[in-house]
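**Q** Compute the structure for the input listed below.
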Amino acid sequence: MVNIVDGGAKHAPQEMEQFLPGDGKKMYKIQPRKSDAEQALANSDFDPFALRENEHPTTDNETLTHLLKASLGTGILGMPFAFMCSGIVMGIFATIFTAFICTHCSYILVKCGHKLYYRTRRTKMTFAEIAEAAFQKGPKWCRGFAPVAKFSILFGLFLTYFGTCSVYTVIVASNFEQLIAHWTGTAISLRMLICAMLIPMILIAWVPNLKYLAPVSMVANVFMGLGLGITFYYLVQDLPPLPERNYVVWGTLPQFFSITIFAMEAIGVVMPLENNMKTPQSFLGICGVLSQGMSGVTLIYMLLGFLGYLHYGAVTQESITLNLPIEEWPAQAVKLLISLAVYCTFGLQFFVCLEIIWDGIKDKCKKRPTLVNYVLRTVMVTAAVVLAVAVPKIGPFMGLIGAFCFSILGLIFPVVIELIVHWETGFGKYNWILWKNILITACGIGALVFGSLAAIKDIVKAYQDPAPE
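**A** Take a look at the predicted model:
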């Protein structure tokens, strides 16, 4: 038992039990920090999942639909090119490995969030709030970094997903430009088509929440599925024998990982999806929503990459749609369907940006929150479209931002959070948590370096060509 002044009690790393002796002087008894099991027992009266309040919660199937749409983006069209960089056999195993790493990082982020719900007695947290709470509840040496961690994640997520929204506008407009030019023989300014996308983008951004956005994601999945189905139809025609393709390619293997990681990564939508679930416990587990969704995504990625490279070999383009015969109507249908799928996905990507800004200002807008929220949505969409008009070749720049941000946000930050959360309780038998996180960090650094180099090359290549009008 020790006598401690009031101001010093809050700085002690141990748990403290306060009581008053007969003289009225405050006394504290120092107790060891509780383990996760002891903390859960102490909080047995607190159930963050039962106490969570969501006006429009999403079901497991709706969450799975959103997850599939977030992971099955336009990046999947680059998988045949990625297989060309790895070889047809190495590509299969490397895709499984990459998917496992990305899924595991999402898993540990949500798992750490669930542990921190009990430690902080909160019912939901964003990615940035999980990082902040982990640092605040972690060892004494890291507590001062909590605000920096939160700001870094918020800034990185907003930069990446706002830029993605702008790029999506360019993708949709570019595909319609090609379709119009093919069917009418008249060239239309790309910037004019981007401007024409403003109203449709605002309308989809006005969908109020993820509950009502679920049918839109379902439609997007249908469009993407049809587009991929037609693409598969082309790929299975007249397949050459396997020995004509490289089985293993070592020289360009880092490029494979950079393409695949950024195609699969969906770390920014994981916590928004979990926060809006009716049964968030179902998100994790061997047969949970996350495992189901990423298993299906991995299978589709492998199949498209395998067939695409097997069919086209050394002439495989960076997007498999560029290999399709443009004069045939099924190939044109692929462009239309993928454009519509990207348009429907805009709302889900935009929701990440909106949540970041809205959480920062909603406490100051209590008089007319709904009006302010919709004005904010309109302004943000307009800004994204204006950026697309100003820089139609923004895609390569977003490749650089994505390489930088997703490597740090999607791979490095989750393992750092897990290490801090387990700092007091240990890293498991033989310190396996520590060693596997060192391996993941090395993968993240490799993706950061090689992905950034590839994006810089794309920027140089893009600006050597004439600028679009």
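**Q** switch to C-alpha atoms for all contacts and neighbour counts from now on
**A** OK.
**Q** count of neighbours near residue 292?
**A** The number of residues packed near residue 292 is 17, by other Cα atoms under 10 Å.
**Q** show me what contacts it?
**A** By Cα atoms under 8 Å, 6 or more residues apart in numbering, the residues touching residue 292 are residue 64.
**Q** likewise residue 452?
**A** Per Cα under 8 Å, 6+ apart, neighbours of residue 452: 399-400, 403-404.
**Q** quick one: which of those residues is nearest residue 325?
**A** Comparing the contacts of residue 452 against residue 325 with Cα to Cα picks out residue 399 as the nearest, at 26.8 Å.
**Q** Let me know whether residue 373 touches residue 357 as I believe.
**A** No: using Cα atoms under 8 Å, residue 373 is not in contact with residue 357; the gap is 9.9 Å.
**Q** Between the two, tell me which one has more neighbours.
**A** residue 373 (19 against 16).
**Q** Let's verify residue 17: helix, strand, or coil?
**A** strand (DSSP: H, G, I helix; E, B strand; the rest coil).
**Q** Geometric centre of the chain: which residue is closest?
**A** residue 266 (2.1 Å; Cα atoms, centre = their mean).
**Q** At which residues are the helices of the stretch 151-300 of the chain located?
**A** 190-196, 198-205, 210-235, 253-264, 267-275, 289-312 (DSSP state H, counting those that start in this stretch).
**Q** looking at it, residue 256 is touching residue 87, isn't it?
**A** No: Residue 256 is not in contact with residue 87 according to Cα under 8 Å; the separation is 9.6 Å.
**Q** now the other sequence, so there's something to compare against:
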Amino acid sequence: MARTSEVDQDEEQARSTLLESNSSNNGATSMQTLMNIIVSIVGTGVLGLPYAFRTAGWLAGSLGVITAALLSYYCMLLLVQCKRRAIVVLEGGGEENRIETYGDLGARAFGAKGRFLTELMIVISQLGGTIVFLLFIGENLSSVFSGRHRISPSVFILILLPLQIALSFITSLKVLAPFSALADACNVLAMAFVIKEDVKQLQSFGGSRIAFNGVWSLPFACGVAVYCFDGFALTLSLEKSMARPKKFPWVLLQAFIGVCIVYTCFGVLGYLAFGDNTMDIITLNLPNSLSSIIVKLGVSMALALTFPMSMHPIKEIMEAKLKSRKSITLRAARVIMVVAVAVLATAAPDFSVLISFIGSTLCALLSFILPALYHLKLVNNLSVWERVLDYIIFVIGIVFAACGTCAAITGHFKN
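**A** The predicted structure follows:
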């Protein structure tokens, strides 16, 4: 039997912590899996949706979120179908070589090169997500403490650097898991507070609101939407964690319906409330009241403490490659990695620009292109319509990635 590599074992251990916390010995229930799916999808990107709706228009933004949800849901099902079909029974024994990670799927489809490409995209995407974390923290702290003279978000990112370096030496995911739960709770609190302020602003609704802002605004808004639905690295682990995996498609559908409704309402309300004044991070539109300051500080500090969790899959792969977990070289590599991410965050573009770029490139590859390609490669006896749909999704992913990258580079997304 082909053995799972050390890298995959480490990655799976890192990604399965959330699943283990809500699973019994017999597997997770449907409700537990539903909560895990929501946690794996919803993140800080949602706070950039109102600005995406401002850029594309409230109607175009809504259609973009719905389209991203439909395609993401279908492509996650493609991964599950690939996993179930791509089981190799070895000659002379009943042992099975099962697909457990996205990297395993890449290896089964295209060998070592397929695994390398899949894992590389996951690592780069995760790296982009950590930079988004730091940008969000810097922007929010800058809005709280700047006063008359604006302090650059980069200053706050560098101020928090010693804390991030210290936290990088925590290797126990059990220690880090509560901070992740705290960050999720703070995100929900921030969304609830923003919606309350949106409703207050709507009472004095003024000015026009655009429904459709031109073709070139769509790649930007869709990139943000795709980023907000990114959870493909955990799809196979979530399905595997269930006591009754056959129910996974229905549970996944429930999660996507709920999240899609929340995303659409959140984006529309934010744009309708603030119009052309909508900021790339909606919390920056909050008034300078004590409650809003507490929300901003709470979300920022929770994310600062969660930063090591988001870096953990990258650290696991790096440590597996170095094969010297207790050496000075490994400790130095951790510090260098955190410093490098912080430096990249200080040089990164605006929050909304970055999440749109990541969504249009890396997330498009992981969410649409690779699932369709692996489905065509691994699943036999596909009907004509299934093959046609796979090719359509593959082409959509390529065109979307090209248009999103072009829009980000040329700056056509700016109003």
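**Q** May I have the TM-score of the superposed chains?
**A** The TM-score (TM-score structural alignment, normalised by the length of the second structure) is 0.77; 383 aligned residues with a Cα RMSD of 3.8 Å.
**Q** Can you report how many residues lie near the equivalent of residue 155 of the first structure over in the second structure?
**A** With TM-score structural alignment as the matching criterion, the partner of residue 155 of the first structure in the second structure is residue 120. Residue 120 of the second structure: 15 surrounding residues under other Cα under 10 Å.
**Q** just residue 410 of the second structure next, same as before
**A** Residues near residue 410 of the second structure, counting by other Cα under 10 Å: 9.
**Q** gap between it and residue 353 of the second structure?
**A** Per Cα to Cα, to the nearest Å, residue 410 of the second structure is found 12 Å from residue 353 of the second structure.
**Q** ditto for residue 404 of the second structure
**A** 10 Å.
**Q** higher neighbour count, the two?
**A** Set residue 404 of the second structure next to residue 353 and count neighbours by other Cα under 10 Å: residue 404 wins out with 29 against 24.
**Q** can you pull the contacts of the aligned residue in the first structure for the more buried one?
**A** The alignment partner of residue 404 of the second structure in the first structure, by TM-score structural alignment, is residue 451. Going by Cα under 8 Å, 6+ apart, residue 451 of the first structure touches 255, 258-259, 400, 403-404.
**Q** by how many degrees do the one helix or strand residue 451 of the first structure maps to and helix 253-264 diverge?
**A** Assigned by DSSP states H and E, residue 451 of the first structure belongs to helix 432-462. Helix 432-462 of the first structure and helix 253-264 are oriented at 100 degrees to each other (axes from the mean of the first three to the mean of the last three Cα atoms, to 10 degrees).
**Q** Look up how far residue 437 of the first structure lies from the match of residue 404 of the second structure.
**A** From residue 451 of the first structure to residue 437 of the first structure the distance is 20 Å (Cα to Cα).
**Q** same check, this time on residue 58 of the first structure
**A** Residue 58 of the first structure is 32 Å from residue 437 of the first structure, by Cα to Cα.
**Q** For the two, indicate the residue with more neighbours.
**A** residue 58 (25 against 19).
**Q** What sits closest to that one if chain neighbours are left out?
**A** Among residues not flanking residue 58 of the first structure along the chain, residue 277 sits closest, at 4.8 Å (Cα to Cα, 6 or more residues apart in numbering).
**Q** in the second structure, which of the contacts of residue 451 of the first structure remain in contact?
**A** Of the contacts of residue 451 of the first structure, the ones still in contact in the second structure (both residues aligned by TM-score structural alignment, their matches' Cα atoms under 8 Å) are 255, 258, 400, 403-404.
**Q** right, and the pair among those residues with maximum separation?
**A** 255 and 404 (14.5 Å).
**Q** what residues are up against residue 113 of the second structure?
**A** Per Cα under 8 Å, 6+ apart, neighbours of residue 113 of the second structure: 106-107.
**Q** How much space separates it from residue 259 of the second structure?
**A** 34 Å.
**Q** Same check on residue 355 of the second structure?
**A** From residue 355 of the second structure to residue 259 of the second structure the distance is 18 Å (Cα to Cα).
**Q** Assign residue 28 of the first structure to helix, strand or coil.
**A** strand.
**Q** is it true that it touches residue 17?
**A** Yes: Residue 28 of the first structure lies in contact with residue 17 (Cα under 8 Å); the separation is 5.6 Å.
**Q** Please say which of these two ends up with more neighbours.
**A** residue 28 (18 against 10).
**Q** Spatially nearest residue to that one (excluding sequence neighbours)?
**A** Per Cα to Cα, 6+ apart, closest to residue 28 of the first structure is residue 18, 4.7 Å.
**Q** In terms of helices and strands, where is the closest residue to residue 151 of the first structure other than its chain neighbours?
**A** Nearest-residue entry for residue 151 of the first structure: residue 128, 7.4 Å, with adjacent residues in sequence omitted and distances by Cα to Cα, 6+ apart. Residue 128 of the first structure is part of helix 127-137 when elements are defined by DSSP H and E.
**Q** which strands and helices sit next to that helix?
**A** Applying 3 or more Cα pairs under 8 Å, 6 or more residues apart in numbering; DSSP states H and E, we find helix 127-137 of the first structure packed against helix 88-120, helix 146-184, helix 413-421.
**Q** ok now it, how far from the chain's centre?
**A** 18 Å (Cα atoms, centre = their mean, to the nearest Å).
**Q** Okay, angle between that helix and helix 146-184 too, please.
**A** Going by the same axes, to 10 degrees, helix 127-137 of the first structure makes 160 degrees with helix 146-184.
**Q** now helix 127-137 of the first structure against helix 267-275, angle please.
**A** Going by the same axes, to 10 degrees, helix 127-137 of the first structure makes 80 degrees with helix 267-275.
**Q** what comes into contact with helix 127-137 of the first structure?
**A** Contacts for helix 127-137 of the first structure (Cα under 8 Å, 6+ apart): 109, 112-113, 116, 119-120, 142-147, 149-151, 153-154, 268, 271, 417, 420-421.
**Q** just stretch 62-80 of the second structure next, same as before
**A** 53, 218, 221-222, 225-226, 229-230, 232, 235-236, 239, 249, 252-253, 256, 260, 263-264, 267-268, 367-368, 371-372, 374-375, 393.
**Q** Nearest spatial neighbour of residue 293 of the second structure, chain-adjacent residues omitted?
**A** Per Cα to Cα, 6+ apart, closest to residue 293 of the second structure is residue 144, 6.5 Å.
**Q** contacting residues for that neighbour?
**A** So residue 144 of the second structure contacts 288, 293, 296 (Cα under 8 Å, 6+ apart).
**Q** Scan the residues you listed and report the most crowded one.
**A** Going by other Cα under 10 Å, residue 296 tops the contacts of residue 144 of the second structure with 25 neighbours.
**Q** element containing whichever residue in the first structure pairs up with that residue?
**A** In the first structure, residue 296 of the second structure lines up with residue 335, judged by TM-score structural alignment. If you go by DSSP H and E, residue 335 of the first structure is part of helix 329-361.
**Q** Right, I'll call it a day here.
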